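Student: Requesting a structural model of the entry that follows:
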Amino acid sequence: MDINMKSHNLFIILLSAVLMTLLGFPIKSSGETDLAFIKMPISAQSAAGMGVFTQMSGSPIAIFENPAGIQNLSPKICLSHGFWFSDISSDAFAFSIPVRQRTFAAGFNFVRIPGIQIRETPTEDPLNEIEAQYLTVGAGYSQQIRKRLTIGASVKYLYENLYTETGHGYAFDFSGRWLAPSSLDVSILIQNLGKMNKLDNESTTLPRLLKIGIVRPDIFIEDPFRVSVGLSLETNLDTKESGARVGTEICIKNLLSLHAGYQQIGSLNRKSVGFSIQAKRFELDYALLFYSKDIDNPSIFSLSRRF
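Tutor: Below is the predicted model of the structure:
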């Protein structure tokens, strides 16, 4: 296969743009590409509530979403698989280990886009069929420094492979969680402080985000139900685009939890629903996401175990 440089550059840009468009993320007018895959929800537990409850999830996968949320009293592992659209899939694994007032966690998230057909002219038979791959490997740390205050941090290695080009980079996340006297669970999070190398001479920028989350746990308690609600406000520190997420969680006898969420960023809105089933040391989570009428609704399954 012989593709000239101009066509090659155009392919790289178009592939990145298609992924961002399908996932509902804006494309920068400057021509720079944005790492859409690190904005994708990873765990079903988080995605079902639009990420509102991540700060209190206790899941090791929170190293990718809010490192203060990995805080836990028991060792834990989590597996997650996402069915997206156009054969796009994601797989994640993470584990956490508590040590006194600290919790350490590590894991990875792998996204693949198979079946991309290469053509130089509009014909039925492609010249080749390739696969785009994206990988995040992370390690995180969380510590309770006061009775009501927890801090967390994580570092992520980022890798992307588009056709014949590869990109590498790193990013840091920092967060804090405060249990306010008014029964509010408040979190502040700064995501993706880092850099990427150029991909085929095209600048790849990290989506630097500032998020503030406010959760009211157990706002309603009436046996066997417990209801929690939450709000998350976010701003892209580069594009200045802002948005909000709301979520609710209904727990039934600590055996079954029902989740729902809504997100509004600019003119874009999304919805989510899901459930969690707890059985002894195991937890099964499922999330169904509603992104666009033009594509299949993505779904995510997660399985966790405490030790």
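
Student: Every contact and neighbour count from this point should use C-alpha atoms.
Tutor: Noted.

Student: and residue 18, what element?
Tutor: helix 5-23 (DSSP states H and E).

Student: Tell me which other helices or strands that helix touches.
Tutor: Contact partners of helix 5-23 among helices and strands, from 3 or more C-alpha pairs under 8 Å, 6 or more residues apart in numbering; DSSP states H and E: strand 33-34.

Student: one more time with 10 Å
Tutor: For helix 5-23, the elements it packs on are strand 33-34, strand 102-118, strand 149-162, strand 165-179, judged by 3 or more C-alpha pairs under 10 Å, 6 or more residues apart in numbering; DSSP states H and E.

Student: Let's compare: structure for the following, please.
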Amino acid sequence: MKKYFILVVIYSVTQLYPQSAGNTGLSFLKFGFGARNTAMGDVGNSASNDLTALHYNPARLSITQNNEVIFTHNAWIQDVSSEMFGIKTFLFDLPFALGFNVTNISDIEVRQIPGEPISKFDANYFYGSLSTAYKFDDMFSAGATVKYLYEGLLNDESTGFGIDLGLFYQSPIKGLSLSAAVRNLGSMNELRNEATKLPSELRAGPAYNLNLDDYKIELVLAGEYQKYFDADDHLNFGIEILYDKLIAVRGGYQTNYEGRDMAAGFGLMWGNLKFDYSYIPFSLGIGSANLFSLGFKF
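Tutor: All right, here's what the predicted structure looks like:
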């Protein structure tokens, strides 16, 4: 049985995130939060301008002064689905955000020999997070997130905790900001014989916002350096063109992934209500990812 368990672990991890590298698990923590960010090459650390900052860089929660809710459905590759929910409010003049993620890999097949599977099972993952930020002045903010983590695979379960730390700096140059975050620091209990290692990472990069008032256009350019501590590094780039605060088109590019590089999407706004969509094509015949987000500010 031990041999079969190892086989299904390898299978489920590669299914969940085929282009990941290194010796970490819990790859669902690498999924982007919010269709806007993923359409822009997953540059949420540098460019998130709403509640989705709770996933990328909690310091950016201090940028906006609205209460918010958001829901994201992620139809990932190979029958992987992920649902994300967040809510933000203010207590003692500080932003506090709750985030939840439920990820499921369905119908993982167990085989001893080629042919029909012996059985099938689902792999389940979850995190719940609490984030806050403190704004020192009009230019500098810091934030932190604490996460409760769960993974269930076959008949085994494990729990643990993670921490994210973030910084945000609004430079004296109009429209230019700098952001940096360290994510997924922490540990898990043992899953059968060994604890799963979190995909800890560093992200840092700039974003530039340009308003072309004569044309009712807002332009966002963003980039960031992303380094997984036990894996490869990546460069992420994104662009957003927003017209009249009604419709946005977006594109992104990521380097050093075996299965993907481009992303695209759009957004629609009606007052405080926002709908976003992103499309991420994969090579190697493993399909594509589609993300839908619905957010509301009040």
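
Student: quick one on the thing from earlier: just how off-centre is the helix holding residue 18 of structure 1 within its chain?
Tutor: Taking C-alpha atoms, centre = their mean, to the nearest Å, one finds the center of helix 5-23 of structure 1 at 22 Å from the center of the full chain.

Student: What residues sit buried inside that helix?
Tutor: Neighbour counts over helix 5-23 of structure 1 (16 or more other C-alpha atoms under 10 Å) mark 8-9, 11-13, 16-17, 19-20, 22-23 as buried.

Student: picking up where we left off before, quick one: which of the helices and strands packed on helix 5-23 of structure 1 is nearest residue 54 of structure 1?
Tutor: Among the helices and strands packed on helix 5-23 of structure 1, the nearest to residue 54 of structure 1 by C-alpha to C-alpha is strand 165-179 (10.8 Å).

Student: and that closest one, how far from structure 2 on average?
Tutor: For strand 165-179 of structure 1, the mean distance to aligned residues of structure 2 following superposition is 0.9 Å (mean C-alpha distance after the TM-score superposition for structure 1).

Student: If I take the helix or strand just after that strand and strand 165-179, what angle do their directions form?
Tutor: Going down the chain from strand 165-179 of structure 1, the next helix or strand is strand 185-196, by DSSP H and E. Orientation of strand 185-196 of structure 1 against strand 165-179 (axes from the mean of the first three to the mean of the last three C-alpha atoms, to 10 degrees) gives an angle of 160 degrees.

Student: residue range for strand 185-196 of structure 1 in structure 2?
Tutor: Here strand 185-196 of structure 1 aligns to structure 2 at residues 177-188, judged by TM-score structural alignment.

Student: What lines up with residue 202 of structure 2 in structure 1?
Tutor: Residue pairing (TM-score structural alignment): residue 202 of structure 2 is matched to residue 210 of structure 1.

Student: The stretch of helix or strand residue 304 of structure 1 belongs to corresponds to what range in structure 2?
Tutor: In this assignment (DSSP H and E), residue 304 of structure 1 forms part of strand 299-306. The alignment of strand 299-306 of structure 1 onto structure 2 (TM-score structural alignment) spans residues 290-297.

Student: Go through the buried residues of helix 5-23 of structure 1 and say which is closest to residue 123 of structure 1.
Tutor: Comparing these against residue 123 of structure 1 with C-alpha to C-alpha places residue 11 closest, at 16.7 Å.

Student: can you pull the contacts of the equivalent of that closest one over in structure 2?
Tutor: Using TM-score structural alignment to pair residues, one finds that residue 11 of structure 1 aligns to residue 8 in structure 2. Counting by C-alpha atoms under 10 Å, 6 or more residues apart in numbering, residue 8 of structure 2 makes contact with 14, 108-111, 121, 123, 153-154.

Student: Drop anything exposed from those residues.
Tutor: 108, 110, 123, 153.
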